[in-house]
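> Structure of the sequence below:
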Amino acid sequence: MSVNKTPAARLGEPITFPVSGRTAPNRFLNAAMSESLCTWDDVDFSKRGLPTPEYISLYKAWGQGGWGQNVTGNVQIEPDHVETSGNAIIPRDAPFSGPRFEGFKAVASVAKADGGLIVAQVSHPGRQVPDTIQRHPISASDIQQPAVFFGNFAKPRAATKEDINRVIEGFAHAAEYLEKAGFDGIQLHGAHGYLIAQFLSPRTNKRTDQYGGSVTNRARLAVEIADAVHRRVSASFVVGIKINSVEFQEDGITPEDAAQLCSALEGAGFDYFELSGGNYEEFAFVHKKESTKKREAFFLDFAETIMAARKKTGKEPRVYITGGFRTVKGLADALDVVDGVGVGKSACADPAIAGKIVQGQVDTLPPTTIPEAETAAAMVCAKKQLQQIASGEAPMDLSVSDRWQAYMAPIIAAMKPKEEGNL
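Below you'll find the predicted structure:
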């Protein structure tokens, strides 16, 4: 525990990454949120995923918000395998020039103008691509993602070695592309049920080849992606990964499994791990223990298990934890366990909240009246807020229940026929 330092001072301390040697100016990570602000065309793949003025404007606002690092949401590597329409996309054949490249250069420029790092979260959805976009997805195994409130998913096929090689090349090309565009690093999305997570989790990975079975084998895809990325970028380019500290399902990742996964990943040259949890089927918020409620962070108890198993060499990846924070004290207390803290929805409510905290201006994160169990409402409203920021508007005030309930009412009404059709 840090002595004689205020919570704001602790959170304002820089953090240096062991592999790249880069330093973030404070302990805050603006956790990736799916923005849906890039171009989309139902037919022409080349017109999908280009940064728009609104997308650039959003990262300008966050770039001025005092964040140690801003992490973009779900940059995809396949134009026909995306988490949702409007995702940013860097196809494997994207050249280092032209409108797409200039758009990413503009994002990097505005996002780090005030000294924070800009890191792109790069992802492949695997089986979590809407069936309206892709009828033949790939995954670790042929296990279908059940329908959820925002859509249906086709049954995937198990990825072949050729598929895996294409995925690895896609991540490596995206990393090189992003560095040339001015980004400081990438974060592999290995959480929340996307493709890397589908390989990491025993629930979705039933393979019997070198990519399935043991923890080492299930981590192989992530390790091979990291190796390919490092071969394509400079030594000072940050490479992180977001993984689940726990899944709340039978055969899912446990904290003990996550600790073993971290050990398997430690030798792959990652600068940091961001610990999260849950997936499309089981959101973390529903499973909070009393100890978690008292400590605020959703995954802090699980992080302790993972941190205890780490080898202390001084070169081990730094660890961030994301989710559930309400107060500045809670954020600072988490630093007794981990190295940094991630904030997502609060950054949508106030893009400058990190800077305000570090400057000692506030004691709490922006309040919300959305119940924690109302996960869908919280995500939908956060996306609306970030889109308002992108358009130069004030984000919706979620401390007033009438406002978010009025916004959600027509959305819920429109979803009911879809839900009934899935029964």
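
> switch to C-alpha atoms for all contacts and neighbour counts from now on
OK.

> Can you point out the buried residues in stretch 192-207?
For stretch 192-207, a neighbour-count test (16 or more other Cα atoms under 10 Å) marks 192-207 as buried.

> So Ile225 is in contact with His173, correct?
No - the criterion here is Cα atoms under 8 Å, and Ile225 misses it with His173 at 10.5 Å.

> other SSEs contacting the one helix or strand Asp301 maps to?
Using DSSP states H and E, Asp301 sits within helix 300-308. Here helix 300-308 touches helix 255-266, helix 290-295, going by 3 or more Cα pairs under 8 Å, 6 or more residues apart in numbering; DSSP states H and E.

> Show the secondary-structure elements that the first one is packed against.
Where contact means 3+ Cα pairs under 8 Å, 6+ apart, helix 255-266 is packed against helix 215-218, helix 300-308.

> you'd agree Ala191 is up against Gly277?
Yes - the pair Ala191 / Gly277 is scored as a contact, 6.9 Å apart, by Cα under 8 Å.

> shared neighbours of those two, which are they?
243-244 (Cα atoms under 8 Å, 6 or more residues apart in numbering).

> before we go on, could you also do this sequence so I can check it against the first one:
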Amino acid sequence: MNSINLNQPFTLTNGQVIKNRLFKSAMSEQLGDKLHNPTSGLVTLYARWAKGGIGLSMTGNVMVDRTALGEPKNVVLDDKSDLRLFSEWAKAGTQNSSHIWMQLNHPGKQIPKFLCANPVAPSAISLERGLEKGFNTPRALTESEIHEIITKFATSAKLAKQAGFTGVQIHGAHGYLVSQFLSSRHNKRNDKWGGSLENRLRFVLEVYNAIRKEVGAEFPVGIKLNSADFMKGGFTEKESMQVVQALSNNGIDLIEISGGTYESPSMMGAKDKNKPVKESTVKREAYFMDYMEKVRTLVNTPLVVTGGFRSAPAMNEALNTSATDFIGIARTMAVDPDFPNKLMHDSNYGMPLAEPTTGKPALDKMAMVGLVWYEHQMWRIADGKDADPQLSAFSVVLKTLLSAGWYAFKKRRA
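Just a heads-up that it's a prediction; the model follows:
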């Protein structure tokens, strides 16, 4: 076994050095202003995370098209954005020798009804499993619209580089537009953008190549990709590995693995009662390590596994399998911004997280307590306060209802 630990630096192929193996995975901060520019709260939040010892922070998803928002307070980066505010955000996130990459996204059809009456997608297919009540049936994209969206991704990446972000990540997971193109369940096109996997992965390759053309060979470009959709007729593990190989062959700098969609939210740790979590997975704390071990035999591209990690021993064990190069953490950072420093100073450190609950399962589900509780923790940090691990889930629901009404509990991003 290799002797690797969380403190060890990692050098990407372009020469960029990440000071340790801890990677803050994207979380939806909901801290954009009315014009969808970053607020001062985002600056405060990412400065706090940088000081907490993280090697690489991934922003919450930044939308490439201001007519296609996944949530009301999404940040958007395009030619209408105030680049000065983005520069302040980037400067905050690069303190303490940390890196900050911007996650770029287009939601496709995963836009709540109250935000968009006519969403677009590869094909005019509704979300299912009850989600059709909160999301409108999309319209299939035209050829010219597909090229316009590809250009928007490239423009956003160019502007992110100009603002001082040290890399970008394409959001190709969790059922958003890139993921929709990859999935045969959601992509029923009969042109060059659909049908065979070669055609279905054309969109993500075109997005990547357009970004690369704008930012150059030395600027890191990564992707967040599903290991699978965990849906019948959807994106499979075998297909995912083929996409990983294609992206690796084209020079992608970093691949983060997650899984699931709104319809089957494995990325949230959701459990299928018919498919109990294996004991080995529970012990390793990682949702997708079995997949990562298979991928490592196929590519040498740096990899990140995200989902479930809570302790230094499990993280170091994962690194020493050589199946992953970085450990993705998220919710632990919302509860304790100093979590990275503590992990690196104590090889036995861990922080178990109890599932927040109001004590009423029906209310928890309706109010998405598992999401909004962590969101409120980020808002506390953004406001210059400490996170509160004892924060009442019931008070979070009440505060959210009072401040935003029931629309705040519409289906949200993960």
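
> Next, the TM-score between them, please.
The TM-score (TM-score structural alignment, normalised by the length of structure 2) is 0.88; 392 aligned residues with a Cα RMSD of 2.5 Å.

> hmm, back to that, which one of the buried residues of stretch 192-207 of structure 1 sits closest to Ile357 of structure 1?
The closest of the buried residues of stretch 192-207 of structure 1 to Ile357 of structure 1 turns out to be His192 (Cα to Cα; 27.9 Å).

> Can you classify whatever residue of structure 2 lines up with the closest one as helix, strand or coil?
Here His192 of structure 1 is matched to His174 in structure 2, going by TM-score structural alignment. Under DSSP: H, G, I helix; E, B strand; the rest coil, His174 of structure 2 falls in the coil class.

> Longest helix in structure 2, please.
helix 143-163 (DSSP state H).

> what range in structure 1 does that one sit on?
If you align by TM-score structural alignment, helix 143-163 of structure 2 falls on residues 161-181 of structure 1.

> what sits against the closest residue to Tyr194 of structure 1 other than its chain neighbours?
Take Tyr194 of structure 1 and drop its neighbours on the chain: the residue closest to it by Cα to Cα, 6 or more residues apart in numbering is Pro125, 4.6 Å away. Taking Cα under 8 Å, 6+ apart, we find Pro125 of structure 1 in contact with 76, 81-83, 193-195.

> Distance of Pro125 of structure 1 relative to Ile411 of structure 1?
According to Cα to Cα, to the nearest Å, Pro125 of structure 1 and Ile411 of structure 1 sit 24 Å apart.

> try Thr327 of structure 1
According to Cα to Cα, Thr327 of structure 1 and Ile411 of structure 1 sit 30 Å apart.

> Would you mind telling me which of those two has more residues around it?
Taking other Cα atoms under 10 Å, Thr327 of structure 1 and Ile411 do not tie; Thr327 has more neighbours (17 against 12).

> Count the residues that sit near the residue nearest to the more buried one when sequence neighbours are not counted.
Of all residues not flanking Thr327 of structure 1 in the chain, Thr364 sits nearest, at 4.1 Å (Cα to Cα, 6+ apart). Thr364 of structure 1 has 15 neighbours, counted by other Cα under 10 Å.

> What is the equivalent residue in structure 2 for Thr364 of structure 1?
Matched by TM-score structural alignment, Thr364 of structure 1 corresponds to Gly350 in structure 2.

> now swap in Ala378 of structure 1 and tell me
In structure 2, the residue equivalent to Ala378 of structure 1 is Gly370, according to TM-score structural alignment.

> Which secondary structure state is assigned to its match?
At Gly370 of structure 2, secondary structure determined by three-state DSSP is helix.

> Distance of it relative to Ile381 of structure 2?
With distances taken as Cα to Cα, Gly370 of structure 2 is found 18 Å from Ile381 of structure 2.

> Who has more neighbours out of these two?
For the pair Gly370 of structure 2 and Ile381, the greater number of neighbours falls to Ile381 (23 against 15), based on other Cα under 10 Å.

> which residues does the residue positioned nearest the centre of structure 2 contact?
Nearest to the mean C-alpha position of structure 2, by Cα atoms, centre = their mean, lies Ala26 at 4.1 Å. Shown in contact with Ala26 of structure 2 (Cα under 8 Å, 6+ apart): 57-61, 103, 330.

> Now do the same for the alignment partner in structure 1 of it: helix, strand or coil?
Aligned counterpart of Ala26 of structure 2 in structure 1: Ala32 (TM-score structural alignment). State at Ala32 of structure 1, reduced to three classes by three-state DSSP: coil.

> Leaving out sequence neighbours, find the closest residue to Ala32 of structure 1.
Sequence neighbours aside, Gly73 is the residue nearest to Ala32 of structure 1 in space, at 4.4 Å (criterion: Cα to Cα, 6+ apart).

> what lines up against Leu265 of structure 1 once you look at structure 2?
So, by TM-score structural alignment, Leu265 of structure 1 is matched to Leu247.

> Distance check, that match against Asn96 of structure 2.
According to Cα to Cα, Leu247 of structure 2 and Asn96 of structure 2 sit 31 Å apart.

> more crowded one of these two?
For Leu247 of structure 2 versus Asn96, neighbours defined as other Cα under 10 Å are more numerous around Leu247 (23 against 16).

> What lies in contact with stretch 68-78 of structure 2?
Contacts with stretch 68-78 of structure 2, where a contact means Cα under 8 Å, 6+ apart, come from 30-34, 36-38, 61-66, 106-108, 110-112, 115-116, 119, 152, 155-156, 159-160, 412-413.

> tell me which element the aligned partner of Gly278 of structure 1 in structure 2 is part of?
Aligned against structure 2 by TM-score structural alignment, Gly278 of structure 1 finds its counterpart in Gly260. Applying DSSP H and E as the criterion places Gly260 of structure 2 outside every helix and strand.

> where along structure 1 do the strands fall?
Along structure 1, counting by DSSP state E, strands occupy 15-16, 23-24, 28-30, 69-76, 117-123, 138-139, 157-158, 185-190, 238-244, 272-276, 318-322, 340-343.

> Now mean neighbour count and distance to Val110 of structure 1 too, for the ones you listed, in a markdown table please.
Converted to a markdown table, the strands of structure 1 look like this (neighbours: other Cα atoms under 10 Å; distance: least, Cα to Cα, whole Å):
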| stretch | mean neighbour count | distance to Val110 of structure 1 |
| --- | --- | --- |
| strand 15-16 | 18 | 22 |
| strand 23-24 | 18 | 16 |
| strand 28-30 | 28 | 15 |
| strand 69-76 | 25 | 11 |
| strand 117-123 | 27 | 9 |
| strand 138-139 | 28 | 35 |
| strand 157-158 | 18 | 40 |
| strand 185-190 | 27 | 15 |
| strand 238-244 | 26 | 18 |
| strand 272-276 | 26 | 24 |
| strand 318-322 | 24 | 24 |
| strand 340-343 | 26 | 20 |
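
> Could you report the neighbour count for Ser401 of structure 1?
When neighbours are defined as other Cα under 10 Å, Ser401 of structure 1 has 12 of them.
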